[in-house]
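Student: next one to model:
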Amino acid sequence: MPWREPQIVHGAGRLRELPNHLKAHNIDKVLLVTDTILEQTEHFQNIKKYLDEANIGYAIYNGTIPNPTIDNIKDATRIYKKNKCKGLVAFGGGSAIDCAKGVGIRIARPWTPISFMRGTLRVLRKIPYLVAIPTTAGTGSEATVAAVISNPQTHEKYPINDFVLIPRLAILDANITLDLPPHLTATTGMDALTHAIEAYIGYSNFNGSAEAAIIAGRLIIENIQNAYTNGHNIKARENLQKASYLAGFAFTRAYVGYVHAIAHSLGGMYHTPHGLANAVILPHVLKYYGEAAEKRLGFFAKAIGAVPAEIDNHEASTLFIAQIRELNRSMNIPEFLDVIQSEDIPTLAKSASKEANPLYPVPKILNAKELEELYRIVKGNH
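Tutor: Okay, here's the model as predicted:
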């Protein structure tokens, strides 16, 4: 497979290097993709200043919403074309980066509806030069082949996977994440932990993805509470950024599992933020897997230093799930998602099954009845 990694610029204060990389690729005008809140931040204003100083033109799309929609992509693409942009710069969390990837898809395949791209290897054409500047440490979208898109009309949320969607450049500047609110620090960090765990316990990991998942898991366990309680701990912020990237590297090669499939269905139906959904769902799914996942999960827990190395995998996995629950509680993440409506569960389960099977190499295939039971557990009705 034609895997590649984005060029990485990692370190506090390195956002100012953006113009040099654009010039190196002969890009003299870009579309900045963000949202209305991030547009007002000092860091976004700095991006505009750096581009102005380098005589690089830009247009702005600030309409990105959580779980970006087909309409977001359509509106942003219109601005890109109208201003004759030559590249894309995404400034935000996974939503802004996914929206920019969606614009890239529309530019590469202008005559194909975005919904026809769902699934794997449907784009297959080079998209414009894409820079990802993540403002959170969690989604890993700066490292992945995936763009996750929502369709409000059908209440669906689905991934588009293609190698061309891996950004060309990722700027990991920890200064950008210093003012991230504690709740977002917690949920995006748990999102990254979910990526690492699901990549590791599935059946498609290889040495490279397994090693990346373990390093990411260790960094998250060691730093997430420090970043949550002291947002200006620059070292903790840098470590979480590194973890997010490594977890993204791992899952874009080894895939995820039912945690993500369920989270995507809730994002499509109820607009539940993805990091929050993953954080809540994760311990429930891991427990539901039972013996099917405990060998790999136990080994992972020991490898990242979350549990004693001398205990067996059954005990290690049980203890690790309990630690995840406690970690959530310590950061005020709820145990259940009561937004789930009982009458929606069959539709949600069908959506999750369609996404996960047969693409995701999960430890255990769940049938419709089991998936519906799992939704009731996540709702708190079991």
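Student: alpha carbons only for contacts and neighbour counts from here, please
Tutor: Noted.
Student: which SS state does I8 fall under?
Tutor: strand (DSSP: H, G, I helix; E, B strand; the rest coil).
Student: what sits closest to it if chain neighbours are left out?
Tutor: A170 (5.1 Å; Cα to Cα, 6 or more residues apart in numbering).
Student: neighbours of the one you found, how many?
Tutor: 25 (other Cα atoms under 10 Å).
Student: after whatever helix or strand it lives in comes which helix or strand?
Tutor: In this assignment (DSSP states H and E), A170 forms part of strand 169-172. Next along the chain after strand 169-172, taking DSSP H and E as the criterion, comes helix 182-201.
Student: for comparison, sequence B:
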Amino acid sequence: MEKYAAFRSPQTINYGRDAFKEVGKEAASRGKKALIISDKVMGSLGYISECRDILSQEGVDSVVYSGVASEPTDVFVDEALTLFKKENCKIIISLGGGSCIDTAKSIAVVATNGGYVGDYMGLRKIATVNPIPHIAIPTTAGTGSEATDATVIANTTTDVKMMIKQPAFLPEVAIVDPILTVSSPKHVTAATGVDALSHAIEAYLSKHSHPMTDTMALSAMNLIVNNLPNAYEDGEDIDARENMSLGALQAGLAFSNSSVCLVHGMSRPIGALFHVPHGYSNAMLLPAVLEFSKESATERLADLGRIFEPEAENYSNKKAADIAVSSVKRLCLNLNIPNLSGWGIDKQEFESVVSKMATDALASGSPQNNPKVPVQHEIEELYKVCYVYEFSSEDKVK
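Tutor: Coordinates of the predicted model:
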């Protein structure tokens, strides 16, 4: 290592089967009234009522905001923050996917530091007051948001996804229970799974990676590559679900401390303008971006190629890196990930905003962490490539 590195994580991480049952004890030591941030799907599955029952058994009262839908927005943050203050809550519990967790992170910080959540973007406003204690409970194996100090919130006025990263946004407690992910349908398992893989890959390729993040990223890639197909084909495979949950958690810890790269920089504008869920937009971009970056990241992509195909241990780095890219393509094909055109995005409308998306991607800062740093016209061209991108069905790189 040429210089020191930092590694941040939640104060407590409870993970494994039935970890959900610990939410009552974790909450009771931090306050007696909780605001649960969730969505209607979690309500219909019974997870919200189960959470409230566990809290009640430990003497913790609760109220629910279930207005989060798809990608998190500043409107959700404002609405939930109003309820938090009205009900005089003392802790926040997020229960759901990354959108619920990111919304809760924002409330926890703004509740004690004031202002508009967008004020914290780019470190324009620093959170100097401790946030409200936040217990994050993911119900998908994908975003890793339960272990990161970043939140992504859409500005509904400018149609920009605001990437905000400060230590104060890190949840105090993460509860990762794979049993909660069994309810995820196949398409959600696919999208969130490739999202987690992209986190691990980008954490490993990032210019800010270091030995601690490398350890987490390599473990995450191994867990995800070897378990995502099984979790997708058989949602009841609890072993695969457990390994995916652990992989997503490790990927979150990795990228939170080393940062993401070009995939995420390009993904956010797609979500903001076309409302494509984050996991899908990452998956749509990942293979093409890896092809773009390959020559500048051959050695590290070779490590990924050897995870996909252990026999590549004896291959050259170039050949193993080629295997990595072709294997990611094939994985996306097998998971039925569509390209942007297949998602239904109008071509003319897409092309009319390519320049804006490229500008917004660069402004996020993430592309600058990429092994090969793109300029504006290269990102514009990548967007066009990804619009009609065909995922490969080839079996192996010869």
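Student: trace the residue nearest to I8 of the first structure over to the second structure, please.
Tutor: Taking TM-score structural alignment, the alignment pairs A170 of the first structure with A174 from the second structure.
Student: any idea how far H134 of the second structure is from that match?
Tutor: In this view, A174 of the second structure and H134 of the second structure are 9 Å apart by Cα to Cα, to the nearest Å.
Student: equivalent range in the second structure for stretch 241-249 of the first structure?
Tutor: Matched against the second structure by TM-score structural alignment, stretch 241-249 of the first structure falls on residues 245-253.
Student: now that stretch on the first structure. Mean distance?
Tutor: For stretch 245-253 of the second structure, the mean deviation from the first structure after alignment is 0.4 Å (mean Cα distance after the TM-score superposition for the first structure).
Student: contact partners of that stretch?
Tutor: By Cα atoms under 8 Å, 6 or more residues apart in numbering, the list of residues contacting stretch 245-253 of the second structure from outside reads 8-9, 15, 140-148, 176-178, 193, 196-197, 199-200, 203, 213, 216-217, 219-224.
Student: rewinding a little: OK, contacts around the residue nearest to I8 of the first structure?
Tutor: Contact analysis of A170 of the first structure by Cα under 8 Å, 6+ apart lists P6, Q7, I8, V9, V131, A132, I133, P134, E142, A143.
Student: if you set the cut-off to 10 Å instead, what comes out?
Tutor: Counting by Cα atoms under 10 Å, 6 or more residues apart in numbering, A170 of the first structure touches 5-10, 18, 89-90, 130-134, 141-143, 245.
Student: translate H134 of the second structure into the numbering of the first structure.
Tutor: Aligned counterpart of H134 of the second structure in the first structure: L130 (TM-score structural alignment).
Student: in terms of contact, does that match touch A100 like I think?
Tutor: Yes. Contact criterion Cα atoms under 10 Å: L130 of the first structure and A100 qualify, at 7.7 Å.
Student: next, show the common contact partners of those two.
Tutor: With Cα under 10 Å, 6+ apart, L130 of the first structure and A100 have common neighbours L31, G87, L88, V89, A90, L165, P167.
Student: and the residues you listed, which is closest to R109 of the first structure?
Tutor: Among these, L165 lies closest to R109 of the first structure (Cα to Cα), at 12.8 Å.
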